[in-house]
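# Dropping a prediction and its sequence here:
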Amino acid sequence: MAHRVVVLALDMVVGYDMTIPPQILREATGKDGEPLYDVRICGLDRSPVRVGSGFSMVPDHDASILAEADTVIVPGTRVAGPRLHGVLPREIGEALATVPSHARVMSICTGAFVLGAAGILDGRPATTHWAHADEFRALYPNVLLNENVLFVDDGDVLTSAGLGAGVDLCLHLVRRDHGTEVANRAARYCVVPPWREGGQSQYIDRHVPEPGSEGTAPTRAWALRRLHMPLDLAMMAEHARMSVRTFSRRFRAETGMSPGNWLTRQRVEHARHLLETSDLPVEVVAERAGLGTGASLRQHMRAALGVSPLAYRKTFRHS
């Protein structure tokens, strides 16, 4: 049976957040096209739920469906108790109390305020939209908040930063449950990046590329096809027909990172893909990803993800 996901839409819900789980998770399918998730949206009752962007929606289900959930997702909301006073309204508390003990609980954006008010995040790492971090800390000092990440996976409780980071979290969920190929297919259909590092800063102040500039995108595409080969800044600048200084400046403006850091990240991502989708020895994975030796791959994997290549493969490899 498909994994049952219930999205709990509370008054003044963030409409974008609410629609992310059904859009992303319903595109996660098995080899024969079978749906892997059964996603449903509920309110506390069947009454219209106000959406913060100026309209209301009528959910198909009331909160009784929470008792059947394998995963519960609380999207962003402006509901007053959790957002302003650090208290959980009785009806929300009663609804959350029906969630099965085995179920995962997730939040998108300011949905973390609801989990905080429910005590679910006490003593746990979590994140929310960076713009609301100070007020979150004031209301929920027992939560280990980190507003500088896109999402936090703490096993049975997961939280994401604002808006688009909900896409990252849902794709991470698919990747965690069913592997990279399924997640990549869902991302490709939704025309979104299949993976952004969970440690990437939520907010990067990037300059708009200069008018008339062709940018560094062609060179980035060229480099991605040659990750197994020696590449350095000078070679990339030469391909882009720019000076090293100009290339570095434009590259950072367009990607938010230096060419060297970007290249290392892409190589680690390629290594992850190979670990998930093949039985290649670690030394061969390192070579094909352009990281040289197994020792180098282990060093980069631990720095980026905190795990060894073999531990990563054991976690994410799905037959």
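Cool, the structure landed.
# going forward, measure contacts and count neighbours with C-alpha atoms only.
Will do.
# quick one: G76 from P209, how far?
G76 sits at a distance of 32 Å from P209 (criterion: C-alpha to C-alpha, to the nearest Å).
# quick check: longest helix of this structure.
With DSSP state H applied, the helix covering the greatest number of residues in the chain is identified as helix 259-277.
# now that helix, how far from the centre of its chain.
For helix 259-277, the distance from its own C-alpha centre to the chain's C-alpha centre is 17 Å (C-alpha atoms, centre = their mean, to the nearest Å).
# Report all helices and strands that that helix contacts.
helix 180-190, helix 244-255, helix 282-288, helix 294-305, helix 309-316 (3 or more C-alpha pairs under 8 Å, 6 or more residues apart in numbering; DSSP states H and E).
# One more to weigh against that first structure:
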Amino acid sequence: MLRSVAVLAVEGLPPFEFGVACEVFGIDRRDTGGPAFDFRVVTAHPGRVRTSLGFDLVVDAGLDQAEDVDLVVVPAHGTGAVDPAYVSFLRDAHARGATILSICSGAFVLAATGILDGRRAATHWMHADELHRQHPLVTVDRDVLFVDEGSIVTSAGTSAGIDAALHVVRRELGAGPANAIARRMVIPAQREGGQAQYIAQPVPERRTESLAGVTDWMLDHLDRDLTVDELARRALMSPRTFARRFRADIGTTPAAWLNRQRLLRAQHLLEATDDTLDAIATATGFGSAAVLRHHFARTLQTTPTAYRRAFAA
């Protein structure tokens, strides 16, 4: 269970990547259905920590204040030498079973410890070749937003750190807490990347409110066989105009949007209820457990039963 989180304030850290950890893990979101973590910011040398933009952070807590946390977050660091204090701390954290998440070039810090040897890892595409050159035993994956190696999660550059952080929350606490954080941050729970990640697909946000009534009605009637003709009539448009307007407004086709909503609803029911697969398939408009399994396999690369085992409350 993920309860406590520490982010390392390394010398020269970029404020955005550091802020990602603070935003995802450092805010009490219980008022909107999200989690609250025991959150700490620690550094090898307490006092002023210089950022990459030239201003300082004042961090009073040393690394000893994070010796018992469940998750350690390593923000971007650069590609140069790593302070031995962080190398020792991260080796100890990994040995005792803590999860470690690196953002962007923070992967260089993990690689310096040796715990990435023989593993896949992600970093910013600009640094991928350098990471491979310095650490040839690390398999650098250049085509993903993040890599989950169990106790070690590494992300690509900048905003991919958000994707990786939300993935860790979803993996450890379930879809509900992760989605609650994403809603507060006004971002999709997952962006589509170069591969299928084991996370729910993002919900495209409306660019305008012109179809709000129709999409809200669709969400209330996911169990029905919804056709473009029926939806167009509700929107007082021709089917062709409705389809064109829907793509322009939502960013995808009515059928694709509807399937994603059905899949998200099915995920919620698998997490929160003991309903059978057939009952969930009926309630979400998939019709049968076989069709439900097909969509889970195609989109999430897992089965409904495996998903329920992993994420059911």
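Perfect, I can see it now. Only a predicted model underlies this, so the values are computations on that prediction, with no experimental measurement involved.
# List the contacts of the closest residue to R78 of structure 1 other than its chain neighbours.
Closest residue in space to R78 of structure 1, ignoring its immediate chain neighbours: M12 at 5.3 Å, by C-alpha to C-alpha, 6 or more residues apart in numbering. Taking C-alpha atoms under 8 Å, 6 or more residues apart in numbering, we find M12 of structure 1 in contact with 49-52, 77-79.
# run the last query once more with 7 Å
For M12 of structure 1, the set of contacting residues under the criterion of C-alpha atoms under 7 Å, 6 or more residues apart in numbering consists of 50-52, 77-79.
# need the residues you listed in TSV with neighbour count and secondary structure, can you?
Conversion of those to TSV gives the following (neighbours: other C-alpha atoms under 10 Å; DSSP: H, G, I helix; E, B strand; the rest coil):
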residue	neighbour count	secondary structure
R50	19	strand
V51	20	strand
G52	16	coil
T77	27	strand
R78	19	coil
V79	18	coil
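# so which of those comes closest to M301 of structure 1?
Taking C-alpha to C-alpha as the measure, M301 of structure 1 sits nearest to T77 out of these, at 36.0 Å.
# from memory that closest one sits against A9, does it?
No - checked against C-alpha atoms under 7 Å, the pair T77 of structure 1 and A9 is beyond contact range at 8.0 Å.
# Trace L277 of structure 2 over to structure 1, please.
Matched across to structure 1, L277 of structure 2 falls on V282, judged by TM-score structural alignment.
# coming back round to it: tell me which of G76 and P209 of structure 1 has more neighbours.
G76 (33 against 16; other C-alpha atoms under 10 Å).
# Return the angle between stretch directions for the longest helix of structure 1 and helix 180-190.
In terms of direction (axes from the mean of the first three to the mean of the last three C-alpha atoms, to 10 degrees), helix 259-277 of structure 1 departs from helix 180-190 by 120 degrees.
# Could you figure out how far helix 259-277 of structure 1 is turned away from helix 309-316?
Regarding helix 259-277 of structure 1 and helix 309-316, their directions subtend 60 degrees when assessed with the same axes, to 10 degrees.
# What lines up with Q266 of structure 1 in structure 2?
Alignment note: Q266 of structure 1 maps to Q261 in structure 2; criterion TM-score structural alignment.
# for the stretch 1-150 of structure 1, what spans make up the helices?
For the stretch 1-150 of structure 1, applying DSSP state H, counting those that start in this stretch gives helices covering 15-25, 80, 90-96, 111-117, 133-139.
# what's near enough to touch A76 of structure 2?
Applying C-alpha under 7 Å, 6+ apart to A76 of structure 2 gives the contacts 13-14, 17, 103-106.
# what sits up against stretch 123-139 of structure 2?
When contacts are taken as C-alpha under 7 Å, 6+ apart, the neighbours of stretch 123-139 of structure 2 outside the stretch itself are 104-105, 107-108, 111, 116-121, 140, 142, 154-157.
# Buried residues in that stretch, which are they?
Judged by neighbour count using 16 or more other C-alpha atoms under 10 Å, the buried positions of stretch 123-139 of structure 2 are 123-125, 127-128, 131-132, 135, 137-139.
# Tell me the one of the residues you listed nearest L2 of structure 2?
The shortest approach to L2 of structure 2 among those belongs to T123, at 23.8 Å (C-alpha to C-alpha).
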